[in-house]
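# Fold the following and give me the result.
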Amino acid sequence: MPLPFLTADSACDAQDPDGSGTAPAYEVLAHEDHERWRRPYRPGPWRVAIGAVLLLVSSFMLLATMIIAFAGAWGGAAACLAAALTVICGALRLLRMGVWVCRTGLRRVAFLGTRTVDWSRIAGVRTVQQPVRWMGLPRTVQGQALVATVRGAGEPLLLLTDHGADFLARPEAFDRAADTVEAWAEEYAGDAPATA
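Have a look, this model is predicted:
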């Protein structure tokens, strides 16, 4: 069964094809569908591991639901089923978090919300040095962040950090992802008509 939230852009798949350690520049392939939302990088091992643990916990909760239902306690079975479905939805949302791009705009998916910005409203995307949250927790450390400057907005939109669940201890992966998102911004934000 295909899992679209785990797939990466084909440009990311083409990174370092000869094992030389140098990644080719972002390239638009003729067969790519730029109307479809895609995450231009692979989810990191921390995000996948946390999602897998949550799905494992939910499987035990579903087993407990079945045992409780066979015992005849339908109220407890319903509550356990609701808790298991909540954990499954949380795991799937966690795996879907990140930056998604397509021809129409840029989308930042957070755990509790999603923000979509048209390319015409984006003035630029750049990497900056600033305090960032470690794994999304309140603790902050000095690191790199990819931010988008949105026309009409006060603060830049934080897209990615090198201390997030996708890029912790993977600076090369962060650089590739930032370069790819910046390439999308140069291609589509530069061509989009500016709107006030």
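
# Please count neighbours and contacts with C-alpha atoms only from this point.
Fine.

# Go ahead and name everything in contact with stretch 166-178.
With contacts defined as Cα atoms under 8 Å, 6 or more residues apart in numbering, stretch 166-178 is touched by 12, 40-47, 127, 135, 146, 160-163.

# quick one: the strands in this structure?
Secondary structure of the chain (DSSP state E): strands at 98-101, 105-109, 114-118, 122-133, 140-150, 157-161.

# Following up with a second sequence; could you model it the same way so I can compare the two?
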Amino acid sequence: MASYWIRPYPPGTGRWLVIAWEAVALGFLTWASIRQFDLIGHGVKAITVVLGLVWVIGAWRILQHGVYVSSHGLLIRGLVRSRRMHWHDIAGVHLHQSIHKLGRWELQKDMTVVIERHDGATVNTELWAQGVDFHARPKLFRAVYQEIRGRHQTATGV
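Next comes the predicted model:
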């Protein structure tokens, strides 16, 4: 599936907050590790380089994280892996409202976009109404959902 992938929404500012938070956390981990193990010289350089690389790779994945579309299908990029699906393999694109329960209390109702495949399996996307990209932009969440659904309908003639 060689085609041009686009993310139908701009990333939210929350991503930059997550990346900054991770930089501070890894900086603290580096400092604590150096102090805990009494590292000097090459040990300090090694742990700094290793944790710096972890941060760079993690930041890059956070920036690439999301749902991409093309004329051929859908690409879901997560933090660890990516998944591609052709439009003809997708039976439908739906909104799903999940409720988290703790005993008899309902904690939160979340809207997510779920992909239903023709074999009956469902695939969770990275699109979450309360996530870093859409928390302050609920209209954009609905617009992205409609965009993906419209592309699916156009590609499959449904």
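
# thinking again about what came up before, want to throw the strands of the first structure into TSV with distance to Ala183 of the first structure?
Converted to TSV, the strands of the first structure look like this (distance: least, Cα to Cα, whole Å):
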stretch	distance to Ala183 of the first structure
strand 98-101	11
strand 105-109	12
strand 114-118	15
strand 122-133	9
strand 140-150	13
strand 157-161	14
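
# tell me the most buried of these?
Among these, ranked by average contacts under mean count of other Cα atoms under 10 Å, first place goes to strand 98-101 (a mean of 23).

# What range does that one cover in the second structure?
In the comparison with the second structure, strand 98-101 of the first structure aligns to the range 66-69 (TM-score structural alignment).

# Could you list every helix and strand in contact with the longest helix along the first structure?
As assigned by DSSP state H, the longest helix anywhere in the first structure is helix 45-70. Here helix 45-70 of the first structure touches helix 74-96, going by 3 or more Cα pairs under 8 Å, 6 or more residues apart in numbering; DSSP states H and E.

# what about the helix it packs on, how far off from the second structure?
Helix 74-96 of the first structure, aligned to the second structure and superposed, deviates on average by 1.2 Å (mean Cα distance after the TM-score superposition for the first structure).

# what packs against that helix?
Secondary-structure packing of helix 74-96 of the first structure (3+ Cα pairs under 8 Å, 6+ apart): helix 45-70.

# angle of the helix it packs on against helix 74-96?
Taking axes from the mean of the first three to the mean of the last three Cα atoms, to 10 degrees, one finds helix 45-70 of the first structure and helix 74-96 inclined to each other by 170 degrees.

# Can you find the partner of Asp110 of the second structure in the first structure?
That one, Asp110 of the second structure, aligns with Gly143 by TM-score structural alignment.

# how close does its match sit to Ala169 of the first structure?
Using Cα to Cα, to the nearest Å, one gets 11 Å for the distance from Gly143 of the first structure to Ala169 of the first structure.

# Please, a ChimeraX command that selects the buried ones among the contacts of stretch 166-178 of the first structure?
With 16 or more other Cα atoms under 10 Å as the criterion, this ChimeraX line picks the buried residues out of the contacts of stretch 166-178 of the first structure:
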select :12,40,41,42,43,44,47,127,135,146,160,161,162,163
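
# Relative to Thr104 of the first structure, which of the contacts of stretch 166-178 of the first structure is nearest.
Closest approach between those and Thr104 of the first structure, by Cα to Cα: Pro40, at 14.9 Å.

# ok, the aligned partner of the closest one in the second structure to Ile148 of the second structure distance?
Aligned by TM-score structural alignment, Pro40 of the first structure pairs with Pro8 of the second structure. Separation of Pro8 of the second structure from Ile148 of the second structure (Cα to Cα) stands at 8 Å.
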